[in-house]
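# Pasting the sequence and the predicted coordinates here, then a few questions.
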Amino acid sequence: MKLFNKVILGSAFLFSSLAGAHEFNSGQLNIDHPWSKQVPPSSSVAAAFFEITNQGNEQDMLIRAESPIAGKTELHTHIHEDGMMKMREVKEIAIPANGSQMLKPGGYHIMFFDLQTIPELGERFPLTLHFAKAGRVEVEVTVEPATYIPEGMKRADATHSKHH
């Protein structure tokens, strides 16, 4: 009986981890695991993060985003200004030809203002991305714990830390 329980538990873990991984494709673009950090029920803002890979020979631009969870959705980045990190809206985010652009905390990201709904941990919500060349791409954003760090970012941070 113990072996049977271990097999069932292992299968459940495997399928739950596969269900958490999600990616979306449109032409030459791949959007990998869109996610948002869980926010408190009283929050009026949230953000979304993901990696966009462009397998084409021409640069594309993310030019707009929208979601029914927010009254307003903007493309943002963080900049150093007067010795402080500040968020600023940007008109577009370049996706280089045969390259990728990471939307992550402390860098480019999607901001949601005037939240109409507060998505709960583990839920998914729709996000529509508009690209200059690829056009409209519908994705689902998974709400992760506030402490969540994607595996790809962990590797990038570890690699980066070796340069100091």
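Cool, got the structure. Residues are numbered from 1 along each chain as shown.

# rest of the way, CA atoms for contacts and neighbours
OK.

# buried residues in the longest strand along the chain?
Among all segments of the chain classified by DSSP state E, the strand with the greatest residue count is strand 70-81. Neighbour counts over strand 70-81 (16 or more other CA atoms under 10 Å) mark 70, 72, 73, 74, 75, 76, 77, 78 as buried.

# how about those residues in TSV, adding distance to residue 132?
Formatted as TSV, those follow (distance: CA to CA, whole Å):
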residue	distance to residue 132
70	23
72	20
73	17
74	16
75	14
76	17
77	19
78	23
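
# out of the residues you listed, who's nearest residue 54?
Nearest to residue 54 among the buried residues of strand 70-81 is residue 75, at 18.4 Å by CA to CA.

# Please compare the first structure with the one that follows:
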Amino acid sequence: MSRRTRLPWIAGAVAAALALAGCSSGSDDGVTKGGAKGEASGPELSVSGAFMPQPVSDMAAGFLTVRNEGGAADRLTSVSSPLSDEVTIHESKGQTMRKVDGFDVPADGELALKRGGSHIMLDRLKQRPVKGEKVTVELRFEKSDPIRVELPVMEPTYVPPKEKADASHDGGSTGTGSTSGHH
């Protein structure tokens, strides 16, 4: 290849590598990110605040926040995990819990899965994780690439500090606002 034909090829390869690097990556700050499939101004998702209380039976719940910094909404459609073949998403309202087909993740907004509200449910666990371990789940969306998340297993009664503060103000199970990558 001549120098003249190599430069455009190298530039194209670098551009492709940069585009791939931005699509789905984990970071050291506790925030996991995923981009939209082929959409320039689509959803830009990140996950923070993930945890699982140590299960006391063959069922467990997972909690996290999906933040969308993008200009288009998305929808969480399913979750899977090597810990269970039966992973579903549930909505809780009052004293009623029901399985749902998905949750909206609004543009420039968030989906909060937290205690007393909507959550990930893992039934018939293959083993019971204990405090200090991590459980992998994969979140699947309508538009964005899947996001793999590590849920740190916490004590059974764990409630994140942010939720404790929120509960004293409004007691709601979902909300908007900024989230941090700290658990």
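Ah, there it is. All of these numbers come straight from a predicted model, not from anything done at the bench.

# and the residue nearest the centre of the first structure, what does it touch?
With distances taken as CA atoms, centre = their mean, the residue of the first structure nearest its centroid is residue 49 (2.3 Å). The neighbours of residue 49 of the first structure, taking CA atoms under 8 Å, 6 or more residues apart in numbering as the test, are 34, 35, 36, 102, 103, 104, 105, 109, 110.

# Residue in the second structure paired with residue 156 of the first structure?
Using TM-score structural alignment as the criterion, the counterpart of residue 156 of the first structure in the second structure is residue 166.

# measure that match to residue 114 of the second structure for me?
Here residue 166 of the second structure is placed at a distance of 11 Å from residue 114 of the second structure (CA to CA, to the nearest Å).

# Then residue 104 of the second structure?
For residue 104 of the second structure relative to residue 114 of the second structure (CA to CA), the value is 15 Å.

# Compare these two and say which is more crowded by neighbours.
Ranked by neighbour count (other CA atoms under 10 Å), residue 104 of the second structure and residue 114 place residue 114 first, with 24 against 15.

# what's the counterpart of residue 109 of the second structure in the first structure?
Taking TM-score structural alignment, residue 109 of the second structure has residue 99 as its aligned residue in the first structure.

# Verify the stated contact: its match with residue 51.
No - Residue 99 of the first structure is not in contact with residue 51 according to CA atoms under 8 Å; the separation is 10.5 Å.

# okay, the two: which has more neighbours?
residue 51 (19 against 15).

# re earlier: element containing the match of residue 156 of the first structure?
Element membership for residue 166 of the second structure, per DSSP states H and E: helix 161-169.

# how far apart are that helix and its match in the first structure?
By mean CA distance after the TM-score superposition for the first structure, the fitted helix 161-169 of the second structure averages 1.8 Å away from its aligned residues in the first structure.

# and that helix, what other elements does it pack with?
Contacting helix 161-169 of the second structure under the criterion 3 or more CA pairs under 8 Å, 6 or more residues apart in numbering; DSSP states H and E is no other helix or strand.

# could you pull out the strands for the first structure?
23-26, 29-37, 45-54, 60-66, 70-81, 84-89, 93-95, 99-103, 109-115, 124-131, 135-144.
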